[in-house]
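A.B. asks: Build me a model from this:
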Amino acid sequence: MRTVTARAPGKINVYFRVGPPREDGYHSVASLYLAVSLYEDIAATAREDHEIHVSLDPASTAVNDPESFPLGEENLVVRAARLLAEHTGHHAGVDLRITKRVPIAGGMGGGSADAAATLVACNALWGTGLNREELARLGARLGADVPFALHGGAAVGLGVGDDLAPLLLRRRTDWVLVPASYGLSTPRVYGMLDRLRAGEDVPTPTEVDPAMIGALLEGDLQALPMRIANDMTRAALALAPELGVVRDMGEAAGALCALVSGSGPTIALLASDPVHAREIITQLGDEIGVTALPVHGPVPGAGIL
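C.D. replies: Reported below is the predicted structural model:
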């Protein structure tokens, strides 16, 4: 049976401002997304029936307990394949095999990357012929981060994060990721943020700090640490105070700055270059036994392998 494999990147939010809760339950944000070199793979194989079946590849490094990993209708992979089939009128089934490397519920958009890779893989397998923009519009119905996982690179995200304006970066940045052994539910972190800010006059963000954009465009590693911001840090630390310790240890190990990625709990440490990133990883491992991963960005969005 024919198989198509697609790959999509995880992301970090180098800048993330969050407005008050809206009437529709969402929050307006101003985000600067950066796709990084930690990937999810989806292998799509045609079936003769109309079933959509999902399995987890044993090579998945982000899954501690494969038995508890959800493979049913609640998985974004199933929802993405079903949405594409319904939108295009396609009726054949598919086997979808997931290789997960992006931390689960880690603030890096791993589920969105799964959905993006599924859309690309099934679109090619089924010959449904949608272009990238059409897939992104479909993906937005699955989650605000899915369109960015399709496009990749770097982008400013407004609205709920799916109103994207791409940025052409002149140089890469190197990061060290420190995943947690647990996840944080994004709705739970937003809920905590709302509770912490109750009674505060919280503005609705309308833009990303231009100085932040300029520092990232130029790869200015002196200005960049001073411009990085994430409103979700406050809530993530309230739910998991130990993240503050990991953040401080990262900076003590020589990182230019440390931030909570998205809603957490993954900590992202900025390094000056790949050699510096390896030095940070070695020091964290030697001194406190922390397992960390080197990544860089920007990288392309979802594509066929």
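
A.B. asks: For the rest of this, base every contact and every neighbour count on C-alpha atoms.
C.D. replies: Noted.

A.B. asks: What segments of the protein are strands?
C.D. replies: 3-21, 27-47, 52-56, 93-99, 154-158, 163-167, 173-178, 229-230, 257-260, 267-271, 293-297, 303-304 (DSSP state E).

A.B. asks: Quick one: list the elements packing against the fourth one.
C.D. replies: Secondary structure elements in contact with strand 93-99, counted by 3 or more C-alpha pairs under 8 Å, 6 or more residues apart in numbering; DSSP states H and E, are strand 27-47, strand 52-56.

A.B. asks: got it, and the first one?
C.D. replies: Here strand 3-21 is seen to pack against strand 27-47, helix 110-126, helix 146-151, strand 229-230, helix 232-239, strand 303-304 when contacts are counted using 3+ C-alpha pairs under 8 Å, 6+ apart.

A.B. asks: this one as well, want them side by side:
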Amino acid sequence: MGTKQRRTVTVRAPGKINVFFRVGALQADGYHEVASLYQAVSLFEEVTATEAADFSLRFTGPIDSSSLPTDETNLAMRAARTLAERTGHSGGVELTVLKRVPIAGGMGGGSADAAATLLACDELWGTGLGRAGLLPIAAELGADVPFALEGGTAVGTGRGDELSPALAKGTFHWVLALSDAGLSTPVVYRALDRHRDANAGALGPQPDLVKVDTAVLQAVRVGDAGSLAESMHNDLQAAALKLAPELIEMLEFGESHGARAGIVSGSGPTVAFLVDDALQAAELRSALCRAGVRALTATGPVPGARVIDQA
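C.D. replies: The predicted model follows:
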């Protein structure tokens, strides 16, 4: 008799770009209220969950993931354990993550892993929470996890984890320029706070509550790259550029090679360039690569976490 084939479920979940990012005043608890417009893009993480007695995690794929933890500090491991705890599931799971979203690039790859893990384990274990039941667990794991579960285009408020879907039409074409700058999110926020304190006279008081500008919502609603290019904004960009001045050259390079606009995505260091179509995306990507910059093309919006295979 052969050994019984272990069941597997594979789920893919998208990375994201922050098309718009506004940061409110620093709160007493050390956090900021933010208002973000997220767009899920066609760079996907794939998580395969296999029946197992215990919990384990490994990475494969084109991206060097040797620096990533595979223990309890990894968000995907926390996602699996939290789901087991909440549902009283007694078994474990063997997770294999195929990485395609750049690491520490502000594109939510780790959050996509966690979202994909939740959906894969729910399916594998038959715990039956479904997407709606998984959302509260996703929100506990991190601000970007619910969005990776839902995908599409959405407005995030509060800490970024209170989501409401945004109407979006058409497809936007992006070129993502990757940098080795290695910016830490808390460090970028601290630089922003320092900049605001130092220039309080000129900048005036920061509002506690912030919202996504109407212009950017209108641009995605009609699917117009021109209007989106004009309305994209990121409050963290100035701080990121101060900490990694090489990103300024990168932005100028993209904009002088056919991009309608470029923006630092989230806390960086990934720079997202908006272009008109697939041909322009390919041309800008080639130009960046010739200049020694790693670059990828992607389109958005795309759906959130989806089961793509099970056996």
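
A.B. asks: Now render the helices and strands packed on strand 3-21 of structure 1 as JSON lines, adding distance to residue 272 of structure 1 and mean neighbour count.
C.D. replies: Rendered in JSON lines, the data for these read as follows (distance: least, C-alpha to C-alpha, whole Å; neighbours: other C-alpha atoms under 10 Å):
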{"stretch": "strand 27-47", "distance to residue 272 of structure 1": "15", "mean neighbour count": "25"}
{"stretch": "helix 110-126", "distance to residue 272 of structure 1": "25", "mean neighbour count": "28"}
{"stretch": "helix 146-151", "distance to residue 272 of structure 1": "25", "mean neighbour count": "30"}
{"stretch": "strand 229-230", "distance to residue 272 of structure 1": "19", "mean neighbour count": "18"}
{"stretch": "helix 232-239", "distance to residue 272 of structure 1": "23", "mean neighbour count": "20"}
{"stretch": "strand 303-304", "distance to residue 272 of structure 1": "28", "mean neighbour count": "18"}
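
A.B. asks: can you list those in TSV and add distance to residue 9 of structure 1?
C.D. replies: Output for these, formatted as TSV (distance: least, C-alpha to C-alpha, whole Å):
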stretch	distance to residue 9 of structure 1
strand 27-47	4
helix 110-126	6
helix 146-151	6
strand 229-230	20
helix 232-239	21
strand 303-304	10
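
A.B. asks: Looking at these, which is nearest to residue 276 of structure 1?
C.D. replies: Smallest distance to residue 276 of structure 1 across the helices and strands packed on strand 3-21 of structure 1 (C-alpha to C-alpha): 16.8 Å, for strand 27-47.

A.B. asks: Give me the angle between that closest one and strand 93-99.
C.D. replies: Here strand 27-47 of structure 1 runs at 120 degrees with respect to strand 93-99, directions being taken by axes from the mean of the first three to the mean of the last three C-alpha atoms, to 10 degrees.

A.B. asks: burial count for residue 91 of structure 2?
C.D. replies: For residue 91 of structure 2, the number of neighbouring residues by other C-alpha atoms under 10 Å comes to 12.

A.B. asks: show me what contacts the spatially closest residue to it that is not a sequence neighbour?
C.D. replies: Distances taken as C-alpha to C-alpha, 6 or more residues apart in numbering put residue 53 closest to residue 91 of structure 2, at 5.2 Å, once the chain neighbours are dropped. With C-alpha atoms under 8 Å, 6 or more residues apart in numbering as the criterion, the residues that contact residue 53 of structure 2 are 91-93.

A.B. asks: now those in CSV, with distance to residue 39 of structure 2?
C.D. replies: Converted to CSV, the contacts of residue 53 of structure 2 look like this (distance: C-alpha to C-alpha, whole Å):
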residue, distance to residue 39 of structure 2
91, 35
92, 33
93, 30
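
A.B. asks: need the contact list for the most centrally placed residue in structure 2.
C.D. replies: Central residue check for structure 2 by C-alpha atoms, centre = their mean: the C-alpha nearest the mean position is that of residue 108, 2.6 Å away. Applying C-alpha under 8 Å, 6+ apart to residue 108 of structure 2 gives the contacts 15-16, 101, 144, 148.

A.B. asks: Kindly recompute the last result at 7 Å.
C.D. replies: For residue 108 of structure 2, the set of contacting residues under the criterion of C-alpha atoms under 7 Å, 6 or more residues apart in numbering consists of 15-16, 144.

A.B. asks: distance of it from residue 147 of structure 2?
C.D. replies: 9 Å (C-alpha to C-alpha, to the nearest Å).

A.B. asks: Residue 129 of structure 2 now?
C.D. replies: From residue 129 of structure 2 over to residue 147 of structure 2 (counting by C-alpha to C-alpha), the distance is 17 Å.

A.B. asks: ok, back up a step: closest to residue 293 of structure 1 out of the helices and strands packed on strand 3-21 of structure 1?
C.D. replies: strand 27-47 (8.9 Å).

A.B. asks: so what does the closest one touch, helix or strand wise?
C.D. replies: Applying 3 or more C-alpha pairs under 7 Å, 6 or more residues apart in numbering; DSSP states H and E, one finds that strand 27-47 of structure 1 makes contact with strand 3-21, strand 93-99, helix 110-126, strand 154-158, strand 293-297.

A.B. asks: Counting neighbours, what do you get for the closest residue to residue 125 of structure 1 other than its chain neighbours?
C.D. replies: In space, residue 125 of structure 1 comes closest to residue 4 once its chain neighbours are excluded; the distance is 6.0 Å by C-alpha to C-alpha, 6+ apart. Residue 4 of structure 1 is flanked by 20 other residues according to other C-alpha under 10 Å.

A.B. asks: what do you get for the one 4 residues further on?
C.D. replies: A count of neighbours around residue 8 of structure 1, defined by other C-alpha under 10 Å, yields 35.

A.B. asks: what does residue 79 of structure 1 give?
C.D. replies: Other residues near residue 79 of structure 1 come to 18 when the count uses other C-alpha under 10 Å.
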